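> quick one, what's the 3D model for this:
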Amino acid sequence: MFTKLFHKHSHDSQHDLEKVVTPIELNPHLIVHYGIPSTASHLAYDPIQQLLAVGTQNGRIKIIGGDNIEGLFTSPKELSFKNLEFLQNQGFLVSVSHENEVEVWDLEQRCVASALQWNVNITAFAVIQETSYMYIGDESGLVSVLKYDVKERMLLQLPYSISAHSVSEAAGALFPKHQSVVGILPQPCSRGNRQDKNFLEFIYLFSCIAYTTGLLLFAYDSGIFVLWDVSKDKILLIRGCNDGSGENSANARSSEPKDQTSGDEQEDKEITSLCWASLDGSILAVGYVDGDIILWHLPEGATANRNKTGKPVDNMVKLQLSSADSRFPVIYLQWSAGGIYNNNGGQLFVYGGDEIGSAEVLTILSLQWSPQREALENVRRENITLQGSFTDMILLHSYSVLENEEAPSLFILSSPGQLQFYDSSCLSRLNSHQDKTCAIPTHYRSAVPTTEPYLTAGRLISVHGNTKCSVAISEMASAAKSQGTHISKEKSSKWPLNGGVPCQLPALEERNIERLYIAGYQDGSVRIWDATYPMVLPLCLLDPEVRGVSVAGATASVSALDFSSETLRIAIGSDSGTVRLCNLSGNCTETRVHVVTGTKHEVLLGFD
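This next block holds a predicted model:
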């Protein structure tokens, strides 16, 4: 219907199409995306530059900063990502694809700076903070070191590795034949003499080992984990679930710890997740395929051998989120000190471990250790009910720019493409809530609102090459800006994304508008944006009602839209059967509206 209003029928349309359309135009591809992609699967966060990266299942990466700063990177291969990590404060992002290709993205140039194809399936990945070094673990049990050389723009594999065979020999024990590395954790703070940063270049020149504090922990899927001294190239400690002597247990379903009793030895079981559970790397949290969580205390001066009594030199505490026989594997673990800086407590964020068939939640365990760290004094549990299926989570530690960081803050990504931010005050309210399951997040604030108000129709209009339309709309935007006309914004709230380089937009009066996005809403309103650049700019808000004039069905939901770039006329169809034809003049505060209902036609002059 709307097409007939705006365009004349032409018998030569097919012939004109063949002349106009070029091969490039017949190869459509995505260049800009607004909002969170529905196929989003991974998150990465740079707390210094305050950037968030969102990886998708089809090889795209969305970079989000503050003030609607967005960028879209597209990998040459449309593959999902296994890992996504920033080289913090360096302007680079590292991704690992499901075809085991490691790519370094240059954020400033918006391109792949370097790539390296790994010949074995990559099963673990970690970037060493504040460096250009990274560890890779693969299904053959090998831990390798990579470095990104910024000057040469090259991703290099360094001649240093740790094989499962060498670990087995050093431990004097036989390992299973197939050992996949499932987790790699550089120790956050060595309790020995910490090397200064000159150690980085020293190690690179003489043994090409990445800079750490000297200690590295990595785990195999068979249930074994190893604490390795990188500088001395030897084992400090090796443990598995069958080291069960002196095991303690605590019930995380209750606010009070269960009586702690010695546990029997058990067979090794598959490790599914792990993280440090202390500031100095003295406590390790490990999640298992059967839903168990074990907290291992790694004592200072630990060695690969047991003491004279034959017992392990460490202590372990088991946590169970459910007493059911069938439980989900513990998929995700992350730790926050939560304002406690004495290593005696903090919060453990857990996804998984509950009974199979239960509602999806993210569990927060508040733990308090005894001064000797031989037992848990208190375990308190709270749940965040997820809005959709859990996909990924990023924990914002106390070093972030947010104020009042006594409690942690976090992003949660759920399917399909929902991003929520829970700030410290939100989680604090959760801690005090009686049912322990209620928390109200801040949703990702898209420049184009879709829920408040509810979007019912939208059109992306190209006006490229139409100078008359572009100039007229630019004049309208300038007039709206000078008169202080703005589209209403959502309630302001703390959003921890301030980084990124905004698009270098020309002055409004000098800019050619090439694309418009027009959206209609359930309340009858229509909004118009300049969509020429990744950062969309609001141009005009058309209220459903004309001031001083009563129009039947004006507030009915918008069901159809069309726009003529030749006449600057917008056709707005509603559920009530009314069609409004709005003429956009150079002054957005004045709108000439044609209202068509059946055979009736009225011309109204409205002022916004």
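> alpha carbons only for contacts and neighbour counts from here, please
Will do.
> so which bits of stretch 388-405 are buried?
390-398, 401-402, 405 (16 or more other CA atoms under 10 Å).
> those residues: which two are farthest apart?
Farthest-apart pair in these is Phe390 and Val401; separation 25.9 Å (CA to CA).
> tally of neighbours for Ile31?
10 (other CA atoms under 10 Å).
> report the contact partners of it.
Going by CA atoms under 8 Å, 6 or more residues apart in numbering, Ile31 touches Leu72.
> I'd assumed Leu419 was in contact with Met393.
No: counting by CA atoms under 8 Å, Met393 does not reach Leu419; the two are 9.5 Å apart.
> which neighbours do these two share?
Any residue near both Met393 and Leu419 by CA under 8 Å, 6+ apart counts here, and that gives 411-413.
> who wins on neighbours among these?
The most crowded member of the shared contacts of Met393 and Leu419, judged by other CA under 10 Å, is Leu413 (26 neighbours).
> does that one count as helix, strand or coil?
strand (DSSP: H, G, I helix; E, B strand; the rest coil).
> could you report the neighbour count for the residue lying closest to it once chain neighbours are set aside?
Nearest non-adjacent residue to Leu413, counting by CA to CA, 6 or more residues apart in numbering: Leu419, 4.7 Å away. When neighbours are defined as other CA under 10 Å, Leu419 has 25 of them.
> ok, Leu419 - contacts?
Applying CA under 8 Å, 6+ apart to Leu419 gives the contacts 36, 411-413, 443-444.
> another sequence for comparison is provided below:
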Amino acid sequence: MQLAVGRDNCHYGFACCPAPVSVRRSARRVMDKAGRKIRAAFEGLQNLWNNNQQIDLQSVETLTPEDFAVSEITCHGFPYQPTCLAYDPVQKLIAIGTQCGAIRILGQPGVNVSIRHPNKSSVIQLQFVFNEGAVISLCSDCCIHMWNIRLKRPEIVHSLRFTREKLTLMYLPFQSSWLYLGTEKGNVHVVSIETFTLSGYVIHWNKAIDMSQKHHPGTVVHLSECPSDDSKLLIGYECGTLVLWDLKDKSVDSRYQCMQRLRSACWHCEGKQFMCALSNGSLMTWTMKKTAEPTDLVIPLSKLDCKSFNSAGAGNSKQAETETAGSQQRVQAASSKQLFYRPIDKVDWCTQRGSEDLVLFSGGTPFLNSERPPCITIMRGKSVSVLEMEHPVITFITLWDTPYITEEQDCSAVAVLLQNDLVAIDLKSEGCLCFENPYSMNIHDSPVTCCTYLSDCPIDLIRALYAIGSKQKKRGYTSKNWPLTGGVWSSSPSSDPELVITGHSDGSVKFWDFSSVSLQILYRLRTAKFFEIDESCVRTDLNLFSITHILLCAASRYLAVSGMAGHIVLFKFNRQESSAEVPILQIQAFGSPLYHHVSPEKSPANPSNSAKTPPCCPSNASANFSSLDSDSCSSLAKPVSYYPVKMKSGPTKRACGYQTDVICLNAWPSLSLPEAISAMALNSAYGLFAYGTDQGLVVVDILQKCCITVLETAELYGTGDATSLRSPKSGGSASLNEKIASFDISDSRQSSEKQDSTTAFTRSNTASSENAQHSSNKAYVKMSSKSMSLAGGKPPKPSPRERTKCSSDRESLDSPDMGFEEGVCYLEFIENSSRIEQLNGVNLWVGTTYGTVIPVNIKLPEQEQRLDSPVQVTIPGITLTKQCGFILSIGFLDSQCNMLLPPVKFFKELDQENSLAKNRVLRRANTLVTSVDVEGLQSTKSDTLDFSSSSSSSGMEKKEYNVAEQYIVICAERSSRVLSLSNLSTTLFNFKYDFPFVQASVVTFNAKPIIAGCFSNGRIGAYSIPSLRPLIDVPFFPPNLHCLETVKFGHQGTGVYMCSPTELLKFAISAHFVQDSKDALGSLYLPCVMPQPPKTNFFKELFNISSRNTVDRKELFGESCGKPLKNVAQRIPMQTLSAEVSQKKVNTTNEVAKARLALHERGEKLSEVEDRTAALLDSTKSYADHMHEIMLKQKNKKWYQL
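Modelled structure (predicted):
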């Protein structure tokens, strides 16, 4: 018998006699059937294993879309691009309008409510309805809206749109229900604020001006009622014409003509005089009786020394006084025609009890050659005080105590709205000191460049920062309390302490307490004071001290900060002052360092003898990092690194708080191209710090204060054709004869064979720890593979950067653009347990811009030798490709799909390390993060194990298959994947997004891990883990890349982002948190008793009879004046109820209907019961009668007759 091979299948036949065709066909069918059974059996076993895993993973998911809802919690910071200011003297509230349609209402410290118009039109003016809990806003789209601020979240209750004329101004008299509206055409309309309907009463411009006036008066710029006669309305036009209009007679009472354009006007409290602010920097005073010429004309800043405007910079409070009389000022105004002055934008004439009248105005400074800071001027009698401001003045308003304009105003403070700040000035203090602003208005003192959010910060860290930061309080403020006392604030719905850290362009880092609804500054750290810019720096357009990344380990209080110049500062918290020198690590440029130009004739004969500069070498603080040695200028082709910043020389006194521990200076790849830091990771338990750039990875030992390894991105792959990976001293190249184990995750799910050789990079063993820390000429390379050898006389191979350009097997399959070089974009320390031997132990997971995830093994020495022995870094050669875009976040899960966190070492343990007398126990157990026992993570001691036992060489030995299962969650720009660390070739779950992620994080929500992120189109999304099931996907963020890049997600469904360059907004994606936050906002409106009106003087009342006449506005502006013209204004349909309120209304209606139905049914049942009760009563009565008859019948019978 021999084997006969057919065309498609194999069968058995006889050589002497060929089998019939039918036999061969039957044999084929049998073999096909058997093959199918075998394949089905294998596929069934594989599917059974995968399904069991998926069932186990999906069984732990308890989150549903009903648990998620997106809402804004509170907004902090200064309102971006402010436009107007309003004040309620009864409720003690202030409102600020902005160009983007937002309104910020402020009260006592902690009362901070932000609302926004639906169409985001610019707010022109705001007006409080005094003590009524309402605010009226005038917008640039010719709409007026009334907001109800009695609600915790104010809403619009009325809206009116003007279609024919553009509104420029509004005025609401005290205790009046009629609103005056000035238009661009010069007309004045009247609107009822009760019904928000237009009145038929109109003041036309052609009836207000004089008949002899030939030109249009211009826009209405001022409206106000006379304090002594509320039937007289003062109308100011842009051209300088002022008209006192009689509302009853509908005629002009008097006219006043200014020679310059009118900017503002105000009444004296007696109602006999008013003052005008003009465009030429002058103030003009008029009386009601004398209309031909003003009683006073003055240029208030003409007598001041012009040098006073130039001698002080912005931000200083400077006063200048003059003792000239009013006549002398008028003469000066006439004789100073050669000088020109800026317009006076606003003027206010107020009084103070027991003092002279005050005149406050903004502007009016002379035009000089040099730039002057903006100012607010206070005129008190003959003295003039000029208060210089840091930013341009938008407007100001005096904070008076009574709403009655006829009463003498005891003005004690003035609120000044600047372009980037809100200032309150104490007018009764000597020198006009400022109040200390209790709101977080100084977030943008220097532009915010990055931020970090910790939703579960330890409370002891916040207390320590507050204790240190309280010593940094500024001086020069008045001792009085903040003048705004309105509203009531409540506590935060979150019980966890929250911390926000912001980095700024000037190199400063600010710590903010976000635990309550208010944002409070805790501590400020300045990093620019440690450095100075090198004179040879050519990039003067860059702010080299600008903060790019912030990383905080809350448990150990380590802080890492990176700057624009490629420098990184590692801080360590210390309660005591110190003056020790700071160790500095210089890292050479990746791949292509700067070279001096060397001619071929002067090139050395033996290039191998030329010294190589180590890429990382410890240096003293006094070293000059940018200057070149004289030997480096020789003819040798010697690599030179360029450092644009250098450390200030000499020991510096470091104040208590965050003190510099290690400084890393990264060389620029060219004179004009910065070395950008793209990712950072720190672990206090391991004592390691790693950061990535656009070109590679650097690992630093923060305990030994030395650099462990410097690797380019291409060197992380460990492919067979790569030269020896660069080390701090290796100048040549080494070859690999055997391929390093590599897992290629492809659609065919095939994996390459594991090789025994691995490449280890470590510093060589040293004799003592002192030599290990200070020697810069040591050998840093240790090859553990038997086949590795140095290429002695062979020519150098192409650099890893050149290999990256020509290599195609490592490129991401979904990356749309591969023109840029691959860099590191995410780093994470973790301790893993897996069936794959190379992944057991401590790993540093590296995510690249090509969508590749690469683990790097970390091998720590024994605990007793931690400060003496080097740390080994090994590349196992495992790569996870096929991601879509940049790697944004990586998370790890245990077998129960609970989130794993790396071990940490706490601050108290770090304090004990300074004595070096006790051996510490490092935390190595992966910790389960739950919302119930977060603090138990810090206090549990049972999980503390000896780290050296797992980090030794025995940890890399072959293990059994009973290790605890772990999973990895990889979140990239366009997709997310969940894989098992024991089977990296199989993707358990995969989900691709329609729009790319801008920011994404793996966080916990109700003790379950989720992926939360924001898309490029402004939508916010959350996905369950491990099934990657969508939980929420709604539009929330503005489609602005600058805002989306600042989004930070925290645990338990909260997050923050910079909604504008000056504002920080806190939001929540938790439905429970959103519901609880409504009660935590407090209230803006408090029921207050209206102040008593001022008592009238008998003699004034006797001789000023007209003041007693009051006008009935309802009769004037009501139906008696006729109907308004059509299409002048139309009321916007009622759309003020939000979806939530509408839903509540629908639910209430349904509940009422159900209650009525139940009541009706109950009535019918009661009727039935009543009928049955009546029938039972009748039956009982008949039964009683029947028994009575039987009793009477049997009553006289004897016993024997029965």
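> that older thread, mind putting the buried residues of stretch 388-405 of structure 1 into a markdown table with secondary structure and distance to Ile283 of structure 1?
Listed next are the buried residues of stretch 388-405 of structure 1 as a markdown table, based on DSSP: H, G, I helix; E, B strand; the rest coil; distance: CA to CA, whole Å:
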| residue | secondary structure | distance to Ile283 of structure 1 |
| --- | --- | --- |
| Phe390 | strand | 26 |
| Thr391 | strand | 26 |
| Asp392 | strand | 23 |
| Met393 | strand | 21 |
| Ile394 | strand | 21 |
| Leu395 | strand | 18 |
| Leu396 | strand | 20 |
| His397 | coil | 18 |
| Ser398 | coil | 19 |
| Val401 | coil | 27 |
| Leu402 | coil | 27 |
| Glu405 | coil | 22 |
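> including distance to Asp46 of structure 1, could those residues go into JSON lines?
JSON lines is the format used below for these (distance: CA to CA, whole Å):
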{"residue": "Phe390", "distance to Asp46 of structure 1": "21"}
{"residue": "Thr391", "distance to Asp46 of structure 1": "19"}
{"residue": "Asp392", "distance to Asp46 of structure 1": "16"}
{"residue": "Met393", "distance to Asp46 of structure 1": "14"}
{"residue": "Ile394", "distance to Asp46 of structure 1": "10"}
{"residue": "Leu395", "distance to Asp46 of structure 1": "11"}
{"residue": "Leu396", "distance to Asp46 of structure 1": "10"}
{"residue": "His397", "distance to Asp46 of structure 1": "11"}
{"residue": "Ser398", "distance to Asp46 of structure 1": "14"}
{"residue": "Val401", "distance to Asp46 of structure 1": "11"}
{"residue": "Leu402", "distance to Asp46 of structure 1": "14"}
{"residue": "Glu405", "distance to Asp46 of structure 1": "17"}
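> and those, which is closest to Gly137 of structure 1?
Taking CA to CA as the measure, Gly137 of structure 1 lies nearest Asp392 of the buried residues of stretch 388-405 of structure 1, at 20.5 Å.
> which position in structure 2 pairs with that closest one?
In structure 2, the residue matched to Asp392 of structure 1 (TM-score structural alignment) is Thr395.
> is it true that its match touches Lys346?
Yes: shown here, Thr395 of structure 2 and Lys346 form a contact pair, counting by CA under 8 Å, at 7.2 Å.
> joint contacts of the two?
The contact sets of Thr395 of structure 2 and Lys346 overlap at Ser362 (CA under 8 Å, 6+ apart).
> re the thing from before, state the distance from the equivalent of the residue nearest to Leu413 of structure 1 over in structure 2 to Ile394 of structure 2.
Taking TM-score structural alignment, the alignment pairs Leu419 of structure 1 with Leu422 from structure 2. Distance of Leu422 of structure 2 to Ile394 of structure 2, given as CA to CA, to the nearest Å: 10 Å.
> just Ser1167 of structure 2 next, same as before
Applying CA to CA, the value for Ser1167 of structure 2 to Ile394 of structure 2 is 73 Å.
> helices along structure 1, start to end?
Secondary structure of structure 1 (DSSP state H): helices located at 2-6, 13-20, 164-171, 198-206, 424-432, 467-482.
> skip the chain neighbours and tell me the closest residue to Ala164 of structure 1.
Nearest non-adjacent residue to Ala164 of structure 1 (CA to CA, 6+ apart): Gly141, at 5.1 Å.
> please read the previous query as pertaining to Tyr517 of structure 1.
Leu460 (4.5 Å).
> what of Thr285 of structure 2?
Spatial nearest neighbour of Thr285 of structure 2, excluding adjacent residues (CA to CA, 6+ apart): Met275 at 4.4 Å.
> counterpart of the one you found in structure 1?
By TM-score structural alignment, Met275 of structure 2 lines up with Ala285.
> go ahead and confirm that match touches Ile293.
Yes: using CA under 8 Å, Ala285 of structure 1 is in contact with Ile293, at 6.8 Å.
> give me the more crowded residue out of those two.
Set side by side, Ala285 of structure 1 and Ile293 show more neighbours around Ile293, with 27 against 23, by other CA under 10 Å.
> OK, contacts around the more buried one?
By CA under 8 Å, 6+ apart, the contact set of Ile293 of structure 1 is 285-287, 318-320, 330, 353.
> please identify which of those residues is nearest to Leu386 of structure 1.
Nearest to Leu386 of structure 1 among those, with distances taken as CA to CA, is Gly353, at 15.1 Å.
> now do the strands in the stretch 1-150 of structure 1.
With strands called from DSSP state E, counting those that start in this stretch, the stretch 1-150 of structure 1 shows them at 40-46, 51-56, 60-64, 70-74, 81-87, 92-97, 101-106, 111-117, 122-127, 133-138, 143-149.
> my error: substitute the stretch 1001-1150 of structure 2 in the last question.
Using DSSP E, counting those that start in this stretch, strands in the stretch 1001-1150 of structure 2 cover 1008-1015, 1019-1024, 1030-1035, 1048-1049, 1054-1060, 1063-1070, 1129-1131.
> would you check the span in structure 1 matched by the first one?
Right, strand 1008-1015 of structure 2. Per TM-score structural alignment, strand 1008-1015 of structure 2 has no counterpart in structure 1.
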